[in-house]
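Undergrad: take a look and give me a structure for this.
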Amino acid sequence: MTPTSYRVLVMGVSGCGKSLVGRFVAEALEAAFIDGDDHHPAANVAKMARGTPLDDSDRQPWLAALAGLFERYRRQDESVVIACSALKKRYRDRLRSGDSGLKILFLEGSSELLQTRLAAREDHFFKGNRMLASQLADLEAPGAEEAVTLSIALAPGAIAERFVARLRDES
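TA: Predicted coordinates for the structure are as follows:
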């Protein structure tokens, strides 16, 4: 029996733990892990570092690159987990163009918890409450038909375990 391969998007606003949870999910699935932030063009990183939110035109080349990664892994029938904010449904639809069977984990948390986590960061380009407020305003939370939603109040390892268990139950 051939093991199932998965293409997984771990999504949510900055500070929700996408990268950490994504690494745990990737490890459990024996998958590659890609931090979507590493694929932002330099201009996007500079803009966010100044505290200026990205607009849709800024995000287009970034989303296209990530959709291309999902497509590459799908064609190779290999598993990959990509951490990416994917705040709007049209962004997730763009990512799904790389793999229509994309599995999505939405990390949901209160504004207060997210602000606390962001304040503790020292070396990340995402800056300040204004940026978080912008992301929360833009967020089009996926419904149960689109994603598995788990609370960031849980430990990152527990979130990954629950998500992977659901994936395997569905396979």
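Undergrad: CA only for contacts and neighbour counts going forward, please
TA: OK.
Undergrad: A strand includes Ile82, no?
TA: Yes - counting by DSSP: H, G, I helix; E, B strand; the rest coil, Ile82 is found in a strand.
Undergrad: one more sequence to fold, the one below, so I can look at both together:
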Amino acid sequence: MLGGVQHSAAGAGPPIVVMGVSGSGKSTVGAALARRLRVPFADADALHPPANIAKMRAGEPLTDEDRHPWLDAVGEWLAEHSDGGVMSCSALKRTYRDQLRARCAPIRFVHLSGSPELIERRHVSRPGHFMPTALLTSQFDTLEPLGPDERGVVIDVSGTVEAVVETVLARSGMTDRSPHPNS
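TA: Alright, predicted model coming up:
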């Protein structure tokens, strides 16, 4: 079970949003989790309009107004994959998660959490991403943890990708659909 939502091997269950600050491993963990569950994966970064990417590249944090159309596109993808899918998306604020739930009510969240020092080390080692390390502070300042009424789990990211995925599967009751444990 992931926050009170159970599903069987016959159905992948509601879509999952792997959330957290930039550099927490959302895309890497999300893709690995989707492979294990044998469901589609998408990275919300690919849905940002060019103006948002330009703003972040320039070191400017996005405003809520910048995020609304992007979150609508993310919510649309989730609704299209209501029978199972994994989306990596920062979803830092409760209002952003509410906007996603307005499009796809049964979604579940996997909040990847780590210390600012760990996340910064990972962020610095990430080549070619449009999000500069200078914006990490604003991401941590914006982050609102999952509320007790939100379906999801908080997972520490200090381990390997495989360990994080194993923890997600163990804590959520999701069925591993991969033919081999580490495929």
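Undergrad: strands along structure 1, start to end?
TA: In structure 1, the strands defined using DSSP state E lie at 7-11, 32-35, 80-83, 103-108, 148-151.
Undergrad: can I get the ones you listed in JSON lines with mean neighbour count and distance to Ala141 of structure 1?
TA: JSON lines is the format used below for the strands of structure 1 (neighbours: other C-alpha atoms under 10 Å; distance: least, C-alpha to C-alpha, whole Å):
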{"stretch": "strand 7-11", "mean neighbour count": "27", "distance to Ala141 of structure 1": "10"}
{"stretch": "strand 32-35", "mean neighbour count": "18", "distance to Ala141 of structure 1": "20"}
{"stretch": "strand 80-83", "mean neighbour count": "27", "distance to Ala141 of structure 1": "16"}
{"stretch": "strand 103-108", "mean neighbour count": "22", "distance to Ala141 of structure 1": "8"}
{"stretch": "strand 148-151", "mean neighbour count": "17", "distance to Ala141 of structure 1": "9"}
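Undergrad: can you list those strands in JSON lines and add distance to Phe24 of structure 1?
TA: Listed next are these as JSON lines, based on distance: least, C-alpha to C-alpha, whole Å:
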{"stretch": "strand 7-11", "distance to Phe24 of structure 1": "11"}
{"stretch": "strand 32-35", "distance to Phe24 of structure 1": "9"}
{"stretch": "strand 80-83", "distance to Phe24 of structure 1": "10"}
{"stretch": "strand 103-108", "distance to Phe24 of structure 1": "12"}
{"stretch": "strand 148-151", "distance to Phe24 of structure 1": "14"}
